[in-house]
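> From the sequence below, what's the structure:
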Amino acid sequence: MQNIESDDLAEFVISPLILQSIKPEISQHGFGGFWFQGIPNRAYQDYLHNSKTSILTRRMLHSSGGVYSSSHTVQKIQRHYIDQVAARDVNFSLALKLEQPYYYQLSEGGQANKANKLFSSYGIKTVLSYPMRHYASEAWCGRFTLLSKEGDLHPKLADLETSLKRVQSTLFEHLHHELNPYRQVSLFNQTALKALKMVASGLQNSEISEELHITIRGVEYHLESMRNKLSASNRANLVHIAHQLEII
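Below is the predicted model of the structure:
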């Protein structure tokens, strides 16, 4: 049976210094490991809609970008889940409903499902998805996926939420930009983002063209692309939405 925790760290694994301060908050409720990510508040609706023109495509939601784990082993579990289980697992979409905590169902019709086979191979018997409101954003929130080797674990949710608020506050303090789901590298064209930042600072298209070494027509193309992606009505509204999503 594999251990949930590991000292072997990699990219997107929470640093030992931060983990030392937050781990007791998690473990006191019976959870031995977790991963944490920023989740768009509209994720469930966009996942069901599954539009190729939406910012939040299923491909984007089926990604490990911006997900931070409590150990290298938990990171492997999360990536295995995303790569091989999530697309056909009912738990994935249900956990995108962010109104309340969600316990993963690890059996279907009395039989162990694929998620069960993955988690049980690490001795995990309880998986709890716990969304946490972002105090400073109406566009996205945090979400913990908590792992425990205890079966039928049902902690007092009020006490657990109090602990998770403190943990989320610490993680946002150190990793806020990295956790923002709208700041993932593949979500927006980087030249378009640079152009949008220049618009927000008051530059005109001709000035942006000179700064980015592209044609004015190229600037217009990038800004129009961003306007369509963000469903903005005009240039000012585009800048306003970009500020709300914290991408500029």
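
> From now on I want contacts and neighbour counts done on CA atoms only, so please keep to that.
Will do.

> Select the longest helix from the protein.
If you go by DSSP state H, the chain has its longest helix at helix 157-179.

> Mind listing what's buried along stretch 70-78?
Counting neighbours by 16 or more other Cα atoms under 10 Å, one finds that the buried residues in stretch 70-78 are 70, 71, 72, 73, 74, 75, 77, 78.

> got it, and stretch 120-127?
Of all the residues in stretch 120-127, those buried under the rule 16+ other Cα under 10 Å are 120, 122, 123, 124, 125, 126, 127.

> Measure how far that stretch is from the centre of its chain, please.
The chain centre lies 22 Å from the centre of stretch 120-127; the measure is Cα atoms, centre = their mean, to the nearest Å.

> Ok, stretch 169-184 next?
With Cα atoms, centre = their mean, you get 9 Å for stretch 169-184.

> buried residues in it?
170, 171, 172, 177, 178, 179, 180, 181, 182, 183.

> To check against the first, give me the structure of this:
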Amino acid sequence: MSIETQSCNIDPKHIRRVREFLLPYGVMDFFYSIITHVNRPALHQFKKLGRRLPREVAKARRIICSRDDLREFRHRYLTHFATTDITYKAYFNNHRSGLSVWGAPDLSDNKRSQFRRLLEDYGVSSLAVWHLPIRHHPGWYSEFVFVSDLGREALLRQLGQHQQQIEYQLQLFACHFNELCISELNPIVNFNCLSDKALQVLKLTAEGYSSDEVAQTLSMTESGVYYHLERLKDRLCARNRVQLISQAHTLGLL
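Model prediction:
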């Protein structure tokens, strides 16, 4: 099975710390990413980030994952079940901040039995999603997806009874993950909204290269460099190069 999403380059001790915190609440494992809210204003213009289509989400370059085979579980759900599961929309598109403990997917009988086998294959009894808004990034959310061997009601009870202290700690963990991995997790890069060439032009410009120097370094025409810069300014809602570079730093692109 070809899985496009890889794990972030992060010291396992940071992941282990989160997992150890969650275990007493019935959460065996988790994966973490930054997602976008489809109905919120943003600091940028990328249509792809406003759709949240399952097969596009499955193509994310990176996530933070406490157990490597969860990447496969995530991929199989997104590519085989999410497009026909209306609970995908409820939990992942029209989401709210805070905790949602996932009910059974709304699927046909055949698909439902296949999904049960998927859960059994990975030792999963129930799932929960926790969304946290990210400061300074309108429309961006930290997303923890929890995997549990408890039933839905038991997991809901465990998490619900301690919701305030769990959310406080998750905010700290999310800030730490974002600080360590923002260049990999920011949605613009993670969901392939910019070409590698555009990112190279942006980085060299931020380093002080002139358009002529960028063109020579990347074996491009100068007009090609101008094209990428103008397109970047439009996409990142920047009026000039100084604002473009500032915005790129804010969004974790540099």
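
> about what we covered before: can you put the buried residues of stretch 70-78 of structure 1 in a markdown table and add distance to residue 140 of structure 1 and secondary structure?
Formatted as a markdown table, the buried residues of stretch 70-78 of structure 1 follow (distance: Cα to Cα, whole Å; DSSP: H, G, I helix; E, B strand; the rest coil):
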| residue | distance to residue 140 of structure 1 | secondary structure |
| --- | --- | --- |
| 70 | 21 | coil |
| 71 | 24 | coil |
| 72 | 26 | helix |
| 73 | 27 | helix |
| 74 | 23 | helix |
| 75 | 22 | helix |
| 77 | 24 | helix |
| 78 | 20 | helix |
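
> which residue lines up with residue 59 of structure 2 in structure 1?
In structure 1, residue 59 of structure 2 lines up with residue 63, judged by TM-score structural alignment.

> so its match touches residue 82, yeah?
Yes - using Cα atoms under 8 Å, residue 63 of structure 1 is in contact with residue 82, at 6.6 Å.

> which one of those two has more residues nearby?
residue 82 (17 against 14; other Cα atoms under 10 Å).

> Just confirm the more buried one contacts residue 67, I think it does.
No - if you go by Cα under 8 Å, residue 82 of structure 1 and residue 67 don't touch, sitting 11.1 Å apart.

> contacting residues for residue 132 of structure 2?
97, 98, 141, 142, 143, 171 (Cα atoms under 8 Å, 6 or more residues apart in numbering).

> among those, which recur in structure 1?
With both residues aligned by TM-score structural alignment, their matches' Cα atoms under 8 Å, the contacts of the contacts of residue 132 of structure 2 that structure 1 also has are 141, 142, 143, 171.

> So which of these is the closest to residue 26 of structure 2?
Nearest to residue 26 of structure 2 among those: residue 143, at 18.0 Å, using Cα to Cα.

> could you say what helices and strands the helix or strand hosting the closest one packs with?
Assigned by DSSP states H and E, residue 143 of structure 2 falls within strand 140-148. Under the contact definition 3 or more Cα pairs under 8 Å, 6 or more residues apart in numbering; DSSP states H and E, strand 140-148 of structure 2 sits against strand 29-36, strand 126-133.

> Tell me the residue in structure 2 aligned with residue 101 of structure 1.
In structure 2, residue 101 of structure 1 lands on residue 99 (TM-score structural alignment).

> so what's the residue of structure 1 positioned farthest from its centre up against?
Relative to the centre of structure 1, the most outlying C-alpha is that of residue 206, 36.4 Å out, by Cα atoms, centre = their mean. Taking Cα under 8 Å, 6+ apart as the criterion, residue 206 of structure 1 is in contact with residue 216.

> Trace it over to structure 2, please.
Checking TM-score structural alignment: residue 206 of structure 1 goes with residue 212.

> can I assume its match sits in a helix?
Yes - when classified by DSSP: H, G, I helix; E, B strand; the rest coil, residue 212 of structure 2 is found to be part of a helix.

> Give me the distance between the two termini of stretch 203-211 of structure 2.
12 Å (Cα to Cα, to the nearest Å).

> Report the distance from it to the chain centre.
So, by Cα atoms, centre = their mean, the centroid of stretch 203-211 of structure 2 is 28 Å from its chain's centroid.

> Are we agreed that the match of residue 59 of structure 2 is in a strand?
No - read with three-state DSSP, residue 63 of structure 1 is coil and lies in no strand.

> Can you give me the distance of it to residue 13 of structure 1?
16 Å.

> same thing with residue 61 of structure 1?
On the measure of Cα to Cα, residue 61 of structure 1 and residue 13 of structure 1 end up 19 Å apart.

> quick one: which of those two has more around it?
Shown here are residue 61 of structure 1 and residue 13; by other Cα under 10 Å, residue 61 has more neighbours (23 against 20).

> where's that one relative to residue 27 of structure 1, distance?
28 Å.

> what's the counterpart of residue 172 of structure 1 in structure 2?
Residue 172 of structure 1 maps onto residue 178 in structure 2 when the alignment is built from TM-score structural alignment.

> quick one: what's aligned to residue 187 of structure 2 in structure 1?
Residue 187 of structure 2 maps onto residue 181 in structure 1, by TM-score structural alignment.

> Excluding chain neighbours, give the residue nearest to its match in space.
The shortest distance from residue 181 of structure 1 to any non-neighbouring residue, by Cα to Cα, 6 or more residues apart in numbering, is to residue 38 (5.4 Å).

> correct me, but the one you found touches residue 139?
No - at 10.1 Å, residue 38 of structure 1 and residue 139 do not qualify as touching, with contact defined as Cα under 8 Å.

> If you count surrounding residues, which of those two has more?
For residue 38 of structure 1 versus residue 139, the count of surrounding residues by other Cα under 10 Å is larger for residue 38: 25 against 17.

> Good, we can wrap up now.
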